[in-house]
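In: here you go, sequence then predicted model.
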Amino acid sequence: MTPTATAPSTEEPAARPRFGLGFAAVCGGMFLANLASGISSVAFPWLATSVTDSALLISGVAMLLELPWLLASLPAGVFIDRTNHRWTLAVTHVFRALVATGVALAVAFGSTPLALIYTVAFLIGSATVVNENTSQVVIPRLVPSSLLERANGYLVMTDTVGGLFIGPWLGGLLLGSSLMLPFVFEGGLFGLAAALMVFVVLAPRNRDRPKRTVRAEMAEGLRYFWNHRQLRTLGLFLGLLNLSSAIAVSTQVLFAQTILGLGAAQFGLLFLAGGVGAMLGAWLTSTLERRLGARRILLISLAGNAATSLAIGVASNAVVVAVAIAGGGMLSTIWNVLTVSYRQRIVPEEMMGRVNSIYRLLAWGPLPLGSVLGGLIVTGSEVLTDREFGLRTPLILAALIATVLTVIGFSKLKDGIWSPDYHAGSEPAGQPGEETSGQPGGEK
């Protein structure tokens, strides 16, 4: 029997999904903006130390940088759902560039009272709330669903590396040359981030919905979020972790000066190691999720958070602290990539801004409270004991909070994203007000 000839196929293989120019612009802008914010995180407290040496007053700077997450998140979510995302990103970048430039001029003229530092910190923090929420909301409009983990890995890496590690290091380096220089760089970086938004092109959204009050739309988002058990749990957990982190970080500049004996440049360099950890976490998330599952990764992140806080709290060596910060950077990046992708998949597009803002309100809203508590804890502890023990106390407390959350996660949370059978990309899409389990069942 003669074999039948098979005609060559004329169909082209399906193109692999890829990132476009718009995503690259948003990611690049987010990196530059977070680099600027990282400079702020060092420069503003250091500027405050030129005015006062009170731990409580210095912690107020960190508190006001983060207070807008508590005050502005809910109305910001409604604003984001109603507005043009591209213009929102551009305008918030430009606003922060102008404010940072104003601070540089004030430093140059020798007029930086604490009230000015507080006011500027609050203004920059307010614009950051709107900008960062919009950056997360816009990603599902720029990349296919199959690339969400990778896309969010890049975004979380730029946030962590730029904002928490390279930015503080660069801020410390610049402070070693001039008190004004960090704010000049900060303004320039925000300006460059705004310029990149020219390359962001978004398809029109369907905004044909009945006009309602801001209060009604906020209530709708709140109902959806609170009725979704997994989102609610993740938000509460992250809020407590960030509360403990803010308690520790608010007086970190004093910890570095008093216990580690670091100068400004060395203080910034201390955090550069964390950038390596964050990059490693972003690259490993997808692989670890496939091999270990989301539940194990989340629990390891909780336990690791406790271990790193404890290690820093008992250490007196800058190298040990740097290694612990690197580990914390890796674990926090992995946690964020998984949970942000989960949120982007299950929340309806028309409600993404509100639900994302509510989640981040719970996650970031405790930061100003934690900053104040950190200052109070150090002030109270050093009165009862000494300054060194007072500066270590917030880190020990942070480790204790993370340990309690780890125990709860192991013993109580076993469904949805916490299920042993859960894998990223298997979330069923929920409707407003409907609680979804997050169990495997196909993406819709």
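Out: Done, it's in. Numbering: from 1, shown residues only.

In: going forward, measure contacts and count neighbours with C-alpha atoms only.
Out: OK.

In: OK, contacts around the nearest residue to Gln252 once chain neighbours are set aside?
Out: Excluding its sequence neighbours, the residue lying closest to Gln252 (Cα to Cα, 6 or more residues apart in numbering) is Leu391, at 8.0 Å. Applying Cα atoms under 8 Å, 6 or more residues apart in numbering, we find Leu391 in contact with 251-252, 254-255, 378, 382.

In: okay, these in JSON lines with neighbour count next?
Out: Formatted as JSON lines, those follow (neighbours: other Cα atoms under 10 Å):
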{"residue": "Thr251", "neighbour count": "25"}
{"residue": "Gln252", "neighbour count": "21"}
{"residue": "Leu254", "neighbour count": "22"}
{"residue": "Phe255", "neighbour count": "22"}
{"residue": "Val378", "neighbour count": "26"}
{"residue": "Glu382", "neighbour count": "15"}
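
In: check the residues you listed and tell me the two furthest apart.
Out: Gln252 and Glu382 (14.9 Å; Cα to Cα).

In: got the contacts of Leu391 as a markdown table, with distance to Met279 and secondary structure columns?
Out: Below are the contacts of Leu391 laid out as a markdown table (distance: Cα to Cα, whole Å; DSSP: H, G, I helix; E, B strand; the rest coil):
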| residue | distance to Met279 | secondary structure |
| --- | --- | --- |
| Thr251 | 26 | coil |
| Gln252 | 23 | helix |
| Leu254 | 28 | helix |
| Phe255 | 26 | helix |
| Val378 | 32 | helix |
| Glu382 | 37 | helix |
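
In: okay, one more to line up with it:
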Amino acid sequence: MVAIGTLAIAAVNTLLPLYAVEVLSMGPVEVSTLLVVLASGTLLGTWIAPRASRRWGDGPVMVAGMGVNGVGIALIGLVPTATAAWSGNALIGIGLGLWNVLSAARRQRLTPATAMGRVSGAYRVVAWGLMPIGAAAAGSIAAVTSLGTPLVLAGAVTLVAVTALAVPLLRTGTDAPRQQEGRPAASRQVQRWAIRARQSVQGRRPDRSPSRARNSEPPSTPARDGLPVPDARGEPPRRGRDARRHRAVR
């Protein structure tokens, strides 16, 4: 799916400026607004992605995002008007925002920690390495047919790929693997050392159990009507240092 999306976006990036000038008769300012609309749609898609994922799940939102992307690309080539170009770029941006956010999050969640660098590197090789191929293919097709034909083909191929890969995307598990499986041996050894150190420190601490705490409390003085009972001289009982001084004087 990443390869198909990369080829389609490369075709759009290559042909859109020329298509806007020669087919849509846009000026320099109007051509720049196409990129503004595309970027705004991407920001909107990134804002929608986590909220939609919490409600419907990652898989359905990713499929919808790539489908919206394909519809936007095909719309630009099928309807040669400025309004269709702006609308198509907005749809492309929304679809890219939905796909990029959730695909990156899912890749990081499902990849073990020890393989994260290799998986991310392979993903970037596919995502960036196929752009020259997509640009060259789009230019070759446009030279033989028209500027709008490669855009229509790119959108159609994207929709076909989404339809074919929708079931695997929806079926892919969203639960992250256990961190212990991908944790290096050194990290597990450090964790064991930390547990042993904590246990040794806790073993030297005094016992704070409730039974010992109750035994260490001074005996309570019998009370009568909620008041301490006076001694033989009629004085209230003393505790602590005052009690020791009182006994010494007596």
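Out: Perfect, thanks for sending it. From a predicted model like this one, the values you see are computed outputs, not experimental measurements.

In: and Trp99 of structure 2, what pairs with it in structure 1?
Out: In structure 1, the residue paired with Trp99 of structure 2 is Trp335, using TM-score structural alignment.

In: and after the helix or strand where its match lies, which helix or strand comes next?
Out: For Trp335 of structure 1, the host element (DSSP states H and E) is helix 318-346. Counting by DSSP H and E, the next helix or strand C-terminal to helix 318-346 of structure 1 is helix 352-364.

In: could you say what helices and strands that following helix packs with?
Out: helix 55-71, helix 73-82, helix 114-138, helix 214-227, helix 229-249 (3 or more Cα pairs under 8 Å, 6 or more residues apart in numbering; DSSP states H and E).

In: same list (the ones you listed) but as a markdown table, adding distance to Gly277 of structure 1 and mean neighbour count.
Out: Formatted as a markdown table, those follow (distance: least, Cα to Cα, whole Å; neighbours: other Cα atoms under 10 Å):
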| stretch | distance to Gly277 of structure 1 | mean neighbour count |
| --- | --- | --- |
| helix 55-71 | 24 | 24 |
| helix 73-82 | 29 | 22 |
| helix 114-138 | 22 | 21 |
| helix 214-227 | 31 | 17 |
| helix 229-249 | 17 | 22 |
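
In: of all these, which one comes closest to Ala315 of structure 1?
Out: Nearest of those (Cα to Cα): helix 229-249, 13.8 Å.

In: who are the packing partners of the closest one?
Out: Counting by 3+ Cα pairs under 8 Å, 6+ apart, helix 229-249 of structure 1 packs on helix 214-227, helix 352-364, helix 366-384, helix 387-412.

In: just name the most buried of those helices.
Out: helix 352-364 (a mean of 26; mean count of other Cα atoms under 10 Å).

In: start and end residues in structure 2 for it, please.
Out: Against structure 2, helix 352-364 of structure 1 falls on residues 116-128 (TM-score structural alignment).

In: what's the mean distance for the matching stretch versus structure 1?
Out: Its match in structure 1 and stretch 116-128 of structure 2 itself, once the structures are fitted together, sit a mean 1.7 Å apart by mean Cα distance after the TM-score superposition for structure 1.

In: gap between that stretch and the chain center?
Out: 17 Å (Cα atoms, centre = their mean, to the nearest Å).

In: just the residues contacting it, thanks.
Out: Contacts for stretch 116-128 of structure 2 (Cα under 8 Å, 6+ apart): 2-3, 6, 108, 111.

In: can you give me the neighbour number for the closest residue in space to the match of Trp99 of structure 2 that isn't next to it in sequence?
Out: Using Cα to Cα, 6+ apart and skipping residues adjacent in sequence, the residue nearest Trp335 of structure 1 is Leu298, 6.1 Å away. Around Leu298 of structure 1 there are 24 other residues, counting by other Cα atoms under 10 Å.

In: so what corresponds to Leu298 of structure 1 in structure 2?
Out: Checking TM-score structural alignment: Leu298 of structure 1 goes with Met62.
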